[in-house]
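1. have a look at this fold, sequence not included:
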């Protein structure tokens, strides 16, 4: 009985050993929380600093140089070095939107069809062959796409259509190839994540494979597919070097797809190194960068909206 009572009594060494086990666990948890908090704060500070810097420089055009927002957004003439300084950015805005939209129109069907092939028709070959090729395509530098477009796409368009081959069409084709991996990857993940019994239920009701794909699979994953398309457009909207090499960089609104044009990114990269900091021309370029930043936020909001619809 005395031995049993002694065994039931709490050992004096137990709190000590427990304390030794608990203290490293608490220390690791504390270090993890501090490290995560520092990383999050660093990201927030970086984003806020970028927005503040670009906005402060971009707004100088309106408050110091006296350029109106309406004149910048709707003006047709860009001549910041002339006797009468003109800051009309509408041709650049038109060029950015036209190339991005046309690139999405070209790349979206190709990317969705490739994703359907890799996940619904021949998943074995798709995962072994096509998926590595798509990932390799995503890693190619943009300057390589620009050289390929200048060496292949522009001469091909020159031989088939009237004009020099450079213009909106060449820029859109190059951008469509660049954003194809983004659309394909997101569409593939969405199609591969479908519930297992969804297709089987369609087959059980007598639907064929193609009926199941375009009536069940694609409508179910449509918000996720649209998310990939919007992300691809965001990538195309902010691309500079590849488009600059094939679009012609002419500051006017083209009358056809085979005329030279310009984008917001191309005019910024071409003119920023030739301006003096603080000048009206330099401030106007920062205003164009602010427009690009605002459009990036718009694309992000659209993606978040589509993700919420997908979750519902």
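-> Sure thing, it's come through. Just so it is clear, the structure is predicted and the values come from calculations on it, not from any experiment. Residues are numbered from 1 along each chain as shown.
2. when you work out contacts or count neighbours from here on, use the C-alpha atoms and nothing else.
-> Fine.
3. end to end, how far does stretch 116-123 reach?
-> For stretch 116-123, the first-to-last residue distance is 9 Å (CA to CA, to the nearest Å).
4. return the distance of that stretch from the chain's centre.
-> 25 Å (CA atoms, centre = their mean, to the nearest Å).
5. same question, stretch 90-100
-> For stretch 90-100, the distance to the chain centre is 17 Å (CA atoms, centre = their mean).
6. same check on stretch 204-217?
-> The answer for stretch 204-217 is 32 Å, by CA atoms, centre = their mean.
7. stretch 104-118 now?
-> 16 Å.
8. how about the contacts made by residue 284?
-> Contact partners of residue 284, counting by CA atoms under 8 Å, 6 or more residues apart in numbering, are 58, 61, 87.
9. with adjacent residues omitted, what lies nearest to the last one?
-> Leaving out its chain neighbours, the residue that sits closest to residue 87 by CA to CA, 6 or more residues apart in numbering is residue 78, at 4.9 Å.
10. how close does the one you found get to residue 306?
-> For residue 78, the distance to residue 306 - CA to CA - is 36 Å.
11. likewise for residue 281?
-> 38 Å.
12. so which bits of stretch 294-308 are buried?
-> Buried residues in stretch 294-308, counted by 16 or more other CA atoms under 10 Å: 296, 299-300, 302-303, 306.
13. which residues sit against that stretch?
-> Against stretch 294-308 from outside (CA under 8 Å, 6+ apart): 223-224, 226-227, 230-231, 234.
14. in helices only, show me the residues you listed.
-> 223-224, 226-227, 230-231, 234 (DSSP state H).
15. out of those residues, who's the most crowded?
-> Among the ones in helices among the contacts of stretch 294-308, the one with the most neighbours (other CA atoms under 10 Å) is residue 224, at 26 neighbours.
16. chain center to the top helix by length along the chain, what's the gap?
-> Among all segments of the chain classified by DSSP H, the helix with the greatest residue count is helix 14-63. On the basis of CA atoms, centre = their mean, helix 14-63 is displaced by 25 Å from the centre of the chain it belongs to.
17. which SSE is immediately downstream of it?
-> The C-terminal neighbour of helix 14-63 among helices and strands, as given by DSSP states H and E, is helix 69-74.
18. buried residues, that following helix. List them.
-> 72-73.
19. repeat for stretch 121-132
-> So for stretch 121-132, counting by 16+ other CA under 10 Å, buried means 123, 126, 130-131.
20. distance to residue 16 and secondary structure for these - can I get that in a markdown table?
-> Formatted as a markdown table, these follow (distance: CA to CA, whole Å; DSSP: H, G, I helix; E, B strand; the rest coil):
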| residue | distance to residue 16 | secondary structure |
| --- | --- | --- |
| 123 | 57 | helix |
| 126 | 58 | helix |
| 130 | 59 | helix |
| 131 | 55 | helix |
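21. comparison target below:
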């Protein structure tokens, strides 16, 4: 679960951050009216559709050049990266938009170029909110079940590579929770996994609150 979550975030973050910079700083008119609505449409696509596309395109592509079955952490990470992309992008756009215009004008006033202003001023000012966007994307990736289940291989083993079939907490739960009788050992294992999933969600939420609190303190100069 952690491997899929981290890899999907690494894959999605450059595209999400670049898209947010494009919408806010490079081409606001086209970005706001055309690009941002298109990206946000991805949120409404059901998970099963992402899973089917991943099964027919991503898995087949990985199978073609990796000489494996195509199922594994890498395939699941690609599908999840597309799924969390609109979440991170939308929140990053809001974070960059919230940076006061005076910051940009001050940077231009001392001779900074557009990219210097974006890199050294805008991104640094929006860093707490951008970190929150990333953590929320990771939370979505960690809790996703159906799409990952369709492309990761669902093998109850510890993988030894990115192209080895594996399972996540959510895929194990969705496959087994409805087929086991209460009171059995395997049922207790599944409920323990569910408790672990709940605990990890709590950890992600705590990280978000910590980032927001630190960001508020820094904004007040403390």
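-> Yep, it's here. The structure displayed is predicted, hence computed values, not measured ones.
22. mind checking the longest helix of the second structure?
-> Max-length helix for the second structure by DSSP H is helix 185-219.
23. show residues contacting stretch 160-171 of the first structure.
-> Contacts for stretch 160-171 of the first structure (CA under 8 Å, 6+ apart): 95, 98-99, 149, 153-159, 242-243, 246-248, 256-261.
24. I'd like to know which of the residues you listed are buried.
-> Counted by 16+ other CA under 10 Å, these give 95, 98-99, 149, 153-155, 157, 242-243, 246-248, 257-261 as buried.
25. mind checking which of those residues are in helices?
-> 95, 98-99, 154-155, 157, 242-243, 246.
26. can you pull the contacts of the residue nearest the centre of the second structure?
-> Nearest residue to the geometric centre of the second structure (CA atoms, centre = their mean): residue 137, 3.3 Å. Residue 137 of the second structure is in contact with 9, 84-85, 87-88, counting by CA under 8 Å, 6+ apart.
27. try 10 Å
-> Residue 137 of the second structure makes contact with 5, 8-9, 12-13, 80-81, 83-89, 91, 131 under the criterion CA atoms under 10 Å, 6 or more residues apart in numbering.
28. circling back: ok, so of the contacts of stretch 294-308 of the first structure, who is nearest residue 18 of the first structure?
-> residue 224 (48.9 Å; CA to CA).
29. relative to residue 58 of the first structure, how far out is the counterpart of residue 197 of the second structure in the first structure?
-> Counting by TM-score structural alignment, residue 197 of the second structure corresponds to residue 292 in the first structure. From residue 292 of the first structure across to residue 58 of the first structure, the span is 11 Å (CA to CA).
30. what of residue 161 of the first structure?
-> From residue 161 of the first structure to residue 58 of the first structure the distance is 39 Å (CA to CA).
31. again with residue 193 of the first structure
-> In this view, residue 193 of the first structure and residue 58 of the first structure are 43 Å apart by CA to CA.
32. corresponding residue for residue 10 of the second structure in the first structure?
-> Under TM-score structural alignment, residue 10 of the second structure pairs with residue 105 in the first structure.
33. with residue 83 of the second structure instead?
-> Checking TM-score structural alignment: residue 83 of the second structure goes with residue 178.
34. next up, the contacts around that match.
-> If you count contacts by CA under 10 Å, 6+ apart, then residue 178 of the first structure has 103, 107, 137-142, 145-146, 172, 232, 235-236, 239, 242 around it.
35. what do residue 292 and residue 58 of the first structure both touch?
-> With CA under 10 Å, 6+ apart, residue 292 of the first structure and residue 58 have common neighbours residue 286.
36. where along the stretch 101-250 of the first structure do the helices fall?
-> Here the stretch 101-250 of the first structure has its helices, by DSSP state H, counting those that start in this stretch, at 123-125, 131-138, 142-148, 154-160, 168-192, 196-204, 209-212, 218-220, 222-238, 241-246.
37. want to try TSV for those helices, with distance to residue 19 of the first structure as columns?
-> Output for the helices of the stretch 101-250 of the first structure, formatted as TSV (distance: least, CA to CA, whole Å):
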stretch	distance to residue 19 of the first structure
helix 123-125	53
helix 131-138	50
helix 142-148	57
helix 154-160	72
helix 168-192	46
helix 196-204	48
helix 209-212	60
helix 218-220	53
helix 222-238	49
helix 241-246	60
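38. between these, which one is nearest to residue 74 of the first structure?
-> The nearest among the helices of the stretch 101-250 of the first structure, by CA to CA, is helix 222-238 at 18.9 Å.
39. so where is that closest one in the second structure?
-> The aligned range for helix 222-238 of the first structure is 127-143, by TM-score structural alignment.
40. how close does the matching stretch sit to the first structure?
-> Average distance, stretch 127-143 of the second structure versus aligned residues of the first structure after superposition (mean CA distance after the TM-score superposition for the first structure): 0.7 Å.
41. one more: stretch 204-215 of the second structure?
-> Mean for stretch 204-215 of the second structure is 0.7 Å (mean CA distance after the TM-score superposition for the first structure).
42. do I have it right that residue 135 of the first structure meets residue 183?
-> No. The pair residue 135 of the first structure and residue 183 fails to qualify as a contact (CA atoms under 10 Å) at a distance of 11.6 Å.
43. ok, the two, which is more surrounded?
-> residue 183 (30 against 14).
44. list the contacts for that one?
-> Residue 183 of the first structure touches 104, 107-112, 114-115, 176, 224-233, counting by CA under 10 Å, 6+ apart.
45. ok, the closest residue in space to it that isn't next to it in sequence - contacts?
-> Nearest non-adjacent residue to residue 183 of the first structure, counting by CA to CA, 6+ apart: residue 228, 4.6 Å away. With contact taken as CA under 10 Å, 6+ apart, residue 228 of the first structure is in contact with 104, 108, 111-112, 179-188, 190, 222, 234, 303, 306.
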